[in-house]
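# Provided below are the primary sequence and the corresponding predicted coordinates.
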Amino acid sequence: MTPDALADLVRSAAVEVLDARGLEHAALPAAVTIERPRNPEHGDYATNLALQVAKKVGLKPRDFADALAERLAATDGITAAEVAGPGFLNLRLAADAQGEQVRRVLAAGAAYGRGDLLAGRKINLEFVSANPTGPIHLGGTRWAAVGDALGRILSAQGGEVTREYYFNDAGAQIDRFVRSLIAAAKGEPAPEDGYAGGYITDIAAEVLRQEPSALSLDEAERHEAFRKIGVELMFTEIKQSLHDFGTDFDVFFHEDSLHASGEVEKAVQYLKDNDKLYLEDGAWWLRTSGYGDDKDRVVIKNDGNPAYIAGDIAYLQDKLKRGFDLCLYMLGADHHGYIARLKAAAAAMGDDPDLVEVLIGQMVNLVSDGKPVRMSKRAGTVITMEDLVEAVGVDAARYELTRYSVDSTLDIDLDLLRKHTNDNPVYYVQYAHARLCSLSRNAADLGIKSDPDADLGLLTHQREGELIRTIGEFPTVLKRAAELREPHRVARYLEGLAAAYHKFYDVARVLPQGDEEATPLTHARLTLCDAARQVFANGLALLGVSAPERM
């Protein structure tokens, strides 16, 4: 019996109780909350439905809970229903009813945990979008891991997800990048406001290899040659780094295309024509203050040139024209103001501001030997994706970046992530999967296989029940992670699953030893282990982390 199935049983029992008393049941929630008590002695599951609803329907919580307990105790699969405190209801399930959860996992396989929460939703997920002026720094690396995992989770809930990278190939930063390349090609120091590091020298040399006469061109042509070749080289490298990190995109959208095609001008004109902008001090402004911004924002400056937000408006309009009904932006810690600006832009174009969601990620720091790591081997100034991957590998980097809420600043302990011990979270989870795979191989050597038709009612040990119930939580965890846009919930769940499995393994011998014969309990436990292995594989896949069979 799954937690969702149990929730349906509790709700049905509540409807029966209220109907028997001639009471309306409109106050009942559509979905009853079922939780696992922290203390196993209180039962397998618990609900506070009576406390939540009783007063609304004119009953005392304890009386409502007693009536629910009486009906549920008579239900197949429930061995006990007990009322605690002012009206909490604690439930215990029969072992065979719990065992059905194991069969569901094996029947669903790689699809176990998936749902339809976002079925029919067309979602644009924009993340990383680092400026093509240097390698991806740690902030962008965090978004590469979290954004990719979020895309997988949203897809697993039925969403039609397009992963998009906004290529900022217009503006002052590109000019500074180009001037830095030209200076490096000439053997001169980087401009005061430019970019430094070995990568600039490498790209400048490659520009000259591809265009040997670049430095002899007149100023405008020289600038264009270094811009065209240099930006493309940098962006090609960024895309390769992301791919090597396990993060790929469906769309690479060029900011410059919005200006070249006139879409920025069209979007601004639309807003003017519909009185969504106002003129003040020679500039055109958008009323972003109505959406939480600290002030209104200039869209067209008093010199007639578009401000950066003009491109953002045209870009959002393009997304909505492409049919997306949810636009998720994953931005850095210094982009809080974009929340109000983008929502104001959506409203100004006549769309629902809630079509726009902005997730803000905090900074990432590296620590080694108890001290901050500040210098990159290649970039010279900031730590890059390549630095982190070189230090700990892709799996450890992705997992560590994903296992924390993006709302918090993250300090990554490189020494911890290099350890092959249970202190290292990714090792702890991957080792559980590898241990299960080893168990399966050993069983095969003994001629024993897991069996979906095994008598799972034999799994009566407390640790067996805890493992089954933890397995059963996976679909709910995925749904919640999608709802809240929080992939870290999946990582933390997997760590809890690993703990439940290791505790089970320590007390429940699975395979026979010596001349012992396999028993029905052997097959039941092996089947449970097979289900646990499947959930580990599914969860790690959603995080973009490998599930090794040997470690």
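Looks like it came in fine. None of these values were measured; they are calculated from a predicted model.

# going by C-alpha atoms from here, please, whenever you check contacts or count neighbours.
Will do.

# which parts of the stretch 201-350 of the chain are strands?
Per DSSP state E, counting those that start in this stretch, the stretch 201-350 of the chain carries strands over the ranges 251-254, 277-280, 283-286, 297-300, 326-331.

# what does the stretch 51-200 of the chain give?
So, for the stretch 51-200 of the chain - with DSSP E, counting those that start in this stretch - the strands run 78-84, 88-93, 122-126, 160-167.

# so which of those strands gets nearest Q513?
strand 88-93 (31.2 Å; CA to CA).

# what is the end-to-end distance of stretch 36-44?
Taking CA to CA, to the nearest Å, the first and last residues of stretch 36-44 lie 6 Å apart.

# hmm, I typed the wrong one, I wanted stretch 544-551.
Across stretch 544-551, first to last residue, CA to CA, it's 18 Å.

# mind listing what's buried in that stretch?
G544, V545, S546, A547, E549 (16 or more other CA atoms under 10 Å).

# dump those to TSV, plus distance to W143 and secondary structure.
Shown next, in TSV, are the buried residues of stretch 544-551 (distance: CA to CA, whole Å; DSSP: H, G, I helix; E, B strand; the rest coil):
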residue	distance to W143	secondary structure
G544	13	coil
V545	15	coil
S546	19	coil
A547	22	coil
E549	28	coil
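
# put this beside the first:
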Amino acid sequence: MTPAELSEALRAVLTAAVADGSLPLDPAAVPADVVVERPRSREHGDWATNVAMQLAKKAGMAPRAFAEVLAARLADVPGVASVAIAGPGFLNITLDVAAAGELARTVVEAGAGFGRGTALAGERINLEFVSANPTGPIHIGGVRWAAVGDSLARMLQACGADVVREYYFNDHGSQIDRFARSLLARARGQEAPEGGYGGQYIADIADSVLERVRAAGEPDPLTLSDDEAQEVFRAHGVELMFGEIKAKLHDFRVDFDVYFHEDSLHESGAVERAVTRLRELGHVYEADGATWLRTTEFGDDKDRVILKSDGQAAYIAGDLAYYLDKRERGFDRAIIMLGADHHGYIGRMMAMCSAFGDTPWVNLEILIGQMVNLVKDGEPVRMSKRAGTIVTLDDLVDAVGVDAARYSLARSSADSMIDLDLDLLTRATNENPVFYVQYAHARTRNVARNAADLGVRREDGFDPSLLDHVSESTLLAKIGEFGRVVLQAAELREPHRVARYLEELAGAYHKWYDQKRFVIPKGDEDVADVHRTRLWLNDATGTVLANGLDLLGVSAPERM
């Protein structure tokens, strides 16, 4: 019996008790999903729920009395061995061995679909992350958002949501101008302009621009005027830099559905349309020759200029147009991932959301990520060989590989600062979390191969009542939590929950493996149902480990 099946059984018991009057409760109060969780102590049963404590007041009953009604009925449900009432009204549920063990077959037969669900079906979500300016390689903060954002997208999709991964291509404004001037200066053998960009990558791109232009037979930009030459380096340089960013992200197993160009907002008239919409809603006014958005009405600390006195759009004007564009494309939710330096940005963005008539933190969500520090040989890694001043995606991948990079960045809450020990992440030891989880999966595959060599076949027998060792019930219970963890990670926007779950599952599997030399017959021992049944459990564990690693964008190796 899976946790979902037990939850549905509880709901059916509740519904029946309400229908026959045993529980004086409004049928509408019966929850669509009755939450069941693993008790902290194994002695308290396989699963526990506090549903009686949640609903007793609505029924005008004491929680324990409410729980007694449920316990009596739940004890008759097939697969439930016993139900005990604890404390003020907790229900502690113990499944019979066969019902618990049946989960192994359910997982194997579901395969890649196990852990997926439809709880978020019907939600259209625009998830914007990374969105690094195309003026240099992706720095380590952007790499963290690449790992976390893509993992979150996978988890939202696993729960049924329609997710579009979007990259906001910042190709409008002064940063791009400084980038173009930096390329031109480097091509001329000059120092970077004030506020410009340095590093070997600038020289590489400048050389590539010259090669591309000359190969196409176009005028040599070094013979053009400053303005003309700068435009050549801007157009080609941005294209080359962004092409490299996309290629590096693809190699990092991150691809976007939409690359949205900021410039298009200004060229298409989207900014003007957004201002007009807000004016019609009564939230725009004129003062000091400028056009203002009255964001203080919605909790911002001050009103914001959206059109300057010279008629130019202020920075927030692009945000207004971009948010409205997302909503007009039919997205129910716009989730934006920003770096730690954007924390002060939240108030004005939520005020903007309200000004459009939407609900902050429902139609618009902002996730703030904290800094990442790399440590090697006990010392901080502070700069890139190529970029000169920052640590980049290449630096991390070159040091530890894609799997370790993605896993280590996604396994901690994004709103906490993390230190990554590059030496630890390259060790083949249990202290290295990605190795620990991947090794558990590889071990399940090795067991399956050895079993096949000795003629142990799942198809020849399955008796879940044989999975009666405490390590087996512990492993089964941990496997059963997977779907709930995935949904919780998606709803809370916390992919690290899946990583930490996988480490717990790997620990339960390794312990089972060490305690029960279980699948391979010993000596002259004949192959029996106990070997075949344990092979089902072994393979079920491997399935969940592989599914969880896939949600993190990490490979599940067959051998290590």
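That came through fine. Here the structure is a predicted model, which is why all the values come from computation and not from measurement.

# superposing both, give me the TM-score.
The TM-score (TM-score structural alignment, normalised by the length of the first structure) is 0.96; 551 aligned residues with a CA RMSD of 1.7 Å.

# sorry, back to before: out of the strands of the stretch 201-350 of the first structure, nearest to L242 of the first structure?
Here strand 251-254 is closest among the strands of the stretch 201-350 of the first structure (CA to CA), at 12.6 Å.

# the closest one vs the second structure, average distance?
Strand 251-254 of the first structure, aligned to the second structure and superposed, deviates on average by 1.0 Å (mean CA distance after the TM-score superposition for the first structure).

# residue contacts, the aligned partner of E70 of the first structure in the second structure?
Residue pairing (TM-score structural alignment): E70 of the first structure is matched to A72 of the second structure. Counting by CA atoms under 8 Å, 6 or more residues apart in numbering, A72 of the second structure touches V83.

# do I have it right that A414 of the second structure meets V148?
Yes. Using CA atoms under 8 Å, A414 of the second structure is in contact with V148, at 7.5 Å.

# tell me the spacing between the residue opposite E232 of the first structure in the second structure once aligned and Y197 of the second structure.
Correspondence of E232 of the first structure to the second structure, assessed by TM-score structural alignment: E239. According to CA to CA, E239 of the second structure and Y197 of the second structure sit 17 Å apart.

# and the two? Which one has more around it.
Y197 (24 against 15; other CA atoms under 10 Å).

# nearest spatial neighbour of the more buried one, skipping sequence neighbours?
Using CA to CA, 6 or more residues apart in numbering and skipping the chain neighbours, the partner closest in space to Y197 of the second structure is S182 (5.8 Å).

# dump the residue contacts of whatever residue of the first structure lines up with that neighbour.
When the first structure is aligned by TM-score structural alignment, S182 of the second structure is paired with S180. Taking CA under 8 Å, 6+ apart, we find S180 of the first structure in contact with A190, P191, G194, Y195, A196, I200.

# quick check: the fourth one vs L208 of the first structure, distance?
Okay, so that is Y195 of the first structure. For Y195 of the first structure, the distance to L208 of the first structure - CA to CA - is 18 Å.

# do the same with the last one
Between I200 of the first structure and L208 of the first structure the distance, using CA to CA, works out to 12 Å.

# who's more crowded, the two?
Per other CA under 10 Å, whichever of I200 of the first structure and L208 has more neighbours is I200, with 26 against 18.

# am I right that the more buried one is in contact with A185?
No. Assessed by CA under 8 Å, I200 of the first structure is found out of contact with A185, at 9.1 Å.

# name the nearest residue to T384 of the first structure, sequence neighbours excluded.
H137 (4.1 Å).

# am I right that that neighbour is in contact with M385?
Yes. Using CA under 8 Å, H137 of the first structure is in contact with M385, at 5.8 Å.

# quick one: which of those two has more around it?
Using other CA under 10 Å as the criterion, H137 of the first structure and M385 rank with M385 on top: 25 against 21.

# quick one: contacts for the more buried one?
Neighbours of M385 of the first structure in contact, by CA under 8 Å, 6+ apart: P135, I136, H137, L138, G140, T141, S241.

# which of these fall within helices?
In helices, defined here by DSSP state H, the members of those are L138, G140, T141, S241.

# what does the third one correspond to in the second structure?
Residue correspondence, TM-score structural alignment: T141 of the first structure in this structure matches V143 in the second structure.

# right, and that match touches S131 too?
No. Judged on CA under 8 Å, V143 of the second structure makes no contact with S131 at a distance of 10.6 Å.

# which one of these two is surrounded by more residues?
Comparing V143 of the second structure with S131 by other CA under 10 Å, the one with more neighbours is V143, at 25 against 20.

# could you measure from the more buried one over to L502 of the second structure?
Counting by CA to CA, the gap from V143 of the second structure to L502 of the second structure is 22 Å.

# the strands of the stretch 51-200 of the first structure: which one's closest to K343 of the first structure?
strand 122-126 (15.1 Å).

# against the second structure, where does the closest one fall?
The aligned range for strand 122-126 of the first structure is 124-128, by TM-score structural alignment.

# now the matching stretch, how far from the chain's geometric center?
12 Å (CA atoms, centre = their mean, to the nearest Å).
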